[in-house]
Structure formats: structure tokens, C-alpha cells
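Q: Only the shape, not the letters, is given here:
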């Protein structure tokens, strides 16, 4: 990991910004946006509050950086799934990815993008809106991929790509909630397999 070498005033920061961001991601993932206190974040990141502001900005700015890292890291299975050659392959890879990501032993269970800010006070409304947009963007990408599958003849012509994408994402979010509630990987994978048994369902 690359360490930023100089702070805004020209002195070495003395910490690995990538590692600090990774630790912040785990705190937000486990506790949600409002549940993650500044003290808890800085302790986990191993830095002072001053260093956090200098390197990452305020709490909301830090969360935005964390969400980008989560999208490119733990949630990167979505981008890979969209490259599958068939719509069934896309859906299978999405559900397998969410099962795998939300049940890793060394990570918090559930999904940062789903549970990070389902309910917030007024001060957290922008983060809540950010995650609503994040989820909507993922669904739109899946819808576009399913539309391509219809156009290519991979899905029946009467298939509604928007409804099918909504079905897939809703089921994936349900898996994430079940994982956060303690459901095991094998159980969740069985549910995912059952959901795709009569593909396409819509």
C-alpha cells in the first residue's frame, strides 16, 4: 500500500492512508454511519482527530471515501458479474458475490451499502441519500445488462429488464440483511440457488 508522504504542512503523516481507510471502512460497515463515532473511527484508524481531518476531511467526507473503497473492494463482485456472458450467469454471480461478501469471517456481516444509513437523523440525511443513489445505480447497471440480454435473445422478448433487475437486487439486499442477522453462508447460498431455479422468474 502506498503511504502519503507529506501532510499539508510538509511533515510526514506517519501513517498509511490506505490502511487507515480500510479500518474506517470496517467501522462504518459494522456500526453504520451514525453508530460510528469520531472517537471510535480515529482509534480504529490509529490516528488523531487532527490527522483524520487533514487526510480525509469530516465524517461525511470520510464515509464517501470509504464507500468508494467498498465499491472497488468488497462490492466489486457486481462489476465482475455484469461481464458474465449470460443473464443467468450475471444473476448467479451477483447472488454468489453478495453471499460471499456478507458472510466473510474476518469482516462485519451484512452490506455497508444496505445497512450503512437506513435511518438517520437530519445530520445524516446526505449520507442516507448517497446510499439510496448508490443502490439505485447498481440496479440501473443490472437493468442495462438485462436489456442487452433481451436484445441479444438471451432473455425472452417479453422479459421486463427493470422488473428483473429489481427482483435480483431486492433478493440480494435480503441476503445481506439475513447475513447481518446471523444466517450462515451455506443457508444463504441455498436460498440464492432456489431463487434462480426457474430463471427467468419474471
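A: It's in. None of these values were measured; they are calculated from a predicted model.
Q: can we go C-alpha only for contacts and neighbour counts from here?
A: Noted.
Q: Can you give me the buried ones in whichever helix in the chain runs longest?
A: When the chain is parsed with DSSP state H, its longest helix is helix 125-151. Across helix 125-151, burial judged by 16 or more other C-alpha atoms under 10 Å covers 127-128, 130-131, 134, 139-140, 142-143, 145-150.
Q: go on, stretch 169-185?
A: 169, 171-180, 183-185.
Q: The helix or strand encompassing residue 64 - contacts with which helices or strands?
A: Following DSSP states H and E, the helix or strand that holds residue 64 is helix 59-72. Secondary-structure packing of helix 59-72 (3 or more C-alpha pairs under 8 Å, 6 or more residues apart in numbering; DSSP states H and E): helix 17-35, helix 112-115.
Q: so can I have CSV of these showing distance to residue 165 and mean neighbour count?
A: As requested, those are exported to CSV (distance: least, C-alpha to C-alpha, whole Å; neighbours: other C-alpha atoms under 10 Å):
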stretch, distance to residue 165, mean neighbour count
helix 17-35, 25, 20
helix 112-115, 16, 22
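Q: Which of the ones you listed sits closest to residue 123?
A: helix 17-35 (9.1 Å; C-alpha to C-alpha).
Q: Not counting the closest one itself, show me its contacts.
A: For helix 17-35, the external contacting residues (C-alpha atoms under 8 Å, 6 or more residues apart in numbering) are 1-4, 36, 40-41, 44-47, 55, 63, 65-67, 69-70, 107-109, 111-112, 115-117, 120, 124, 127.
Q: Below is an additional structure, to be compared with the one above:
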């Protein structure tokens, strides 16, 4: 938080959005405080005073990311009548987000994670927890399909189905980062949904 009695000389929401753009482009480890100060237009002392450490700033950035770019796929799971429609809409919304012309073509949850330094382990685990929550959200929607009679619990391993579609979501991001076109990503979604019946029916 800002020091008591000292009015802010910057807009926190704008500064957070600019920090998001830097982290999104460079990842956590690849982003320096000097790059953040330039992008946010504020001194490093103001970053530490208002947002805390780089780690604290990143956690706030991810909260902002989840409420903006991360929201459409998550909302898609709730807004459709059947589990199949919800999963399909989630995958389509994921493609929409990772092919936006105004943002890097990948999901921050997948590709902004640190990979090396031991001191960054808390951030790795923080992002892993969010990714695990994706699996949980998909599993919960499948469980709702079971509860509503759409899916037969005796024939559907909802953990396995949820793990599969979580993997598809994360794989789409990697493919987009590596240059896959929107049409190519949509073909992946089509293939993933073509397997719905086999995945939800016991062999």
C-alpha cells in the first residue's frame, strides 16, 4: 500500500495493466524491475511502496489477468446448458484469447512461469495452483453433468476426461506461442470434441 499521507502520483490500475503487458511478453524471470519502472511510468520506490516486491506485484498482475483475459474460458463453463457445450465453448474461448491481435499468443499461466532459480519456487507453485484450479473447474462442470443426468457416472471417468481437456487447453497455448494459426487451433478443438463420446462412454 502507498505510504500514509502521501497521495498517489499514478493510476494503480493503469500501472498494473502495463506491468501485465511486460510480464506477459517476457515471463516472470525475464522481467526486471527496471523494465517494470519504464513500462509503468513510476519509480522503483513507488512499486515497492504500493505493490510490494516483484513477487507481490506479479501475484496482483495474475489476479488482474484472471479477471480479464482469463475470464471468458472460465465463464464459458458456467454459461451453457450441457457439459459438452460448456467444454466446447471453453476451448473456443481459449482460442479467442490466445489469438488476440493486441496480446502475446499464449496463456500467462502456461508460459510466464519461472523455470530455474530456487528463490522463484513460490511463484512456480503459485502458478501451478492456478493451473490445478483449471482442472478442478472442468471436473466440477463434468460432475454437474453427472448430477443432471447428462453423463452416466458408471461409464464416465470424470477425472480422466477433465485431465484430457485441461491438457488440451494448455496445449493450445503452447501451439499458439509456437506459431499455430487460428485455423490450426480450431482444428485441434474440433478434434478434441470429436472424442467426446469415446471419452464419456465406457469401452
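A: Everything's here; your move. The model shown is predicted, which means the values in this text are computed figures rather than measured ones.
Q: Report the TM-score for the pair.
A: Here the TM-score for the pair of chains, by TM-score structural alignment, normalised by the length of structure 1, is 0.92; 197 aligned residues with a C-alpha RMSD of 1.5 Å.
Q: one step back: let's have the helices and strands packed on helix 59-72 of structure 1 in a markdown table, adding distance to residue 88 of structure 1.
A: Listed next are the helices and strands packed on helix 59-72 of structure 1 as a markdown table, based on distance: least, C-alpha to C-alpha, whole Å:
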| stretch | distance to residue 88 of structure 1 |
| --- | --- |
| helix 17-35 | 29 |
| helix 112-115 | 23 |
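Q: before we move on, back to that, biggest separation within the buried residues of stretch 169-185 of structure 1, which pair?
A: Every pair of the buried residues of stretch 169-185 of structure 1 checked by C-alpha to C-alpha; the farthest is 169 and 184, at 19.5 Å.
Q: ok, for residue 135 of structure 2, nearest residue in space, not its chain neighbours?
A: Leaving aside its sequence neighbours, residue 135 of structure 2 sits nearest to residue 166 (C-alpha to C-alpha, 6 or more residues apart in numbering; 5.6 Å).
Q: counterpart of that neighbour in structure 1?
A: Residue 166 of structure 2 maps onto residue 169 in structure 1, with residues paired by TM-score structural alignment.
Q: And its match, which helix or strand is it part of?
A: Counting by DSSP H and E, residue 169 of structure 1 is part of helix 161-180.
Q: And that helix, how far out from the chain middle?
A: 13 Å (C-alpha atoms, centre = their mean, to the nearest Å).
Q: Quick one: average offset of it versus structure 2, please.
A: In the superposition against structure 2, helix 161-180 of structure 1 averages 0.6 Å from its aligned positions (mean C-alpha distance after the TM-score superposition for structure 1).
Q: now the angle from that helix to helix 125-151?
A: 130 degrees (axes from the mean of the first three to the mean of the last three C-alpha atoms, to 10 degrees).
Q: Identify, from the buried residues of stretch 169-185 of structure 1, the entry nearest to residue 93 of structure 1.
A: Nearest to residue 93 of structure 1 among the buried residues of stretch 169-185 of structure 1, with distances taken as C-alpha to C-alpha, is residue 172, at 10.9 Å.
Q: Count the residues that sit near the nearest residue to that closest one once chain neighbours are set aside.
A: Leaving aside its sequence neighbours, residue 172 of structure 1 sits nearest to residue 95 (C-alpha to C-alpha, 6+ apart; 5.9 Å). Neighbourhood size, residue 95 of structure 1 [other C-alpha atoms under 10 Å]: 28.
Q: distance between the ends of stretch 104-121 of structure 2?
A: 24 Å (C-alpha to C-alpha, to the nearest Å).
Q: Distance from the chain centre to it, please.
A: For stretch 104-121 of structure 2 - counting by C-alpha atoms, centre = their mean - the centre lies 12 Å from the chain centre.
Q: Mind listing what's buried along it?
A: Within stretch 104-121 of structure 2, the residues scored as buried using 16+ other C-alpha under 10 Å are 104-114, 120.
Q: ditto for stretch 54-65 of structure 2
A: When burial is assessed from 16+ other C-alpha under 10 Å, stretch 54-65 of structure 2 yields the following buried residues: 54, 57-62, 64-65.
Q: how about the residues you listed in JSON lines, adding distance to residue 152 of structure 2?
A: Output for these, formatted as JSON lines (distance: C-alpha to C-alpha, whole Å):
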{"residue": "54", "distance to residue 152 of structure 2": "47"}
{"residue": "57", "distance to residue 152 of structure 2": "45"}
{"residue": "58", "distance to residue 152 of structure 2": "42"}
{"residue": "59", "distance to residue 152 of structure 2": "39"}
{"residue": "60", "distance to residue 152 of structure 2": "40"}
{"residue": "61", "distance to residue 152 of structure 2": "40"}
{"residue": "62", "distance to residue 152 of structure 2": "36"}
{"residue": "64", "distance to residue 152 of structure 2": "37"}
{"residue": "65", "distance to residue 152 of structure 2": "36"}
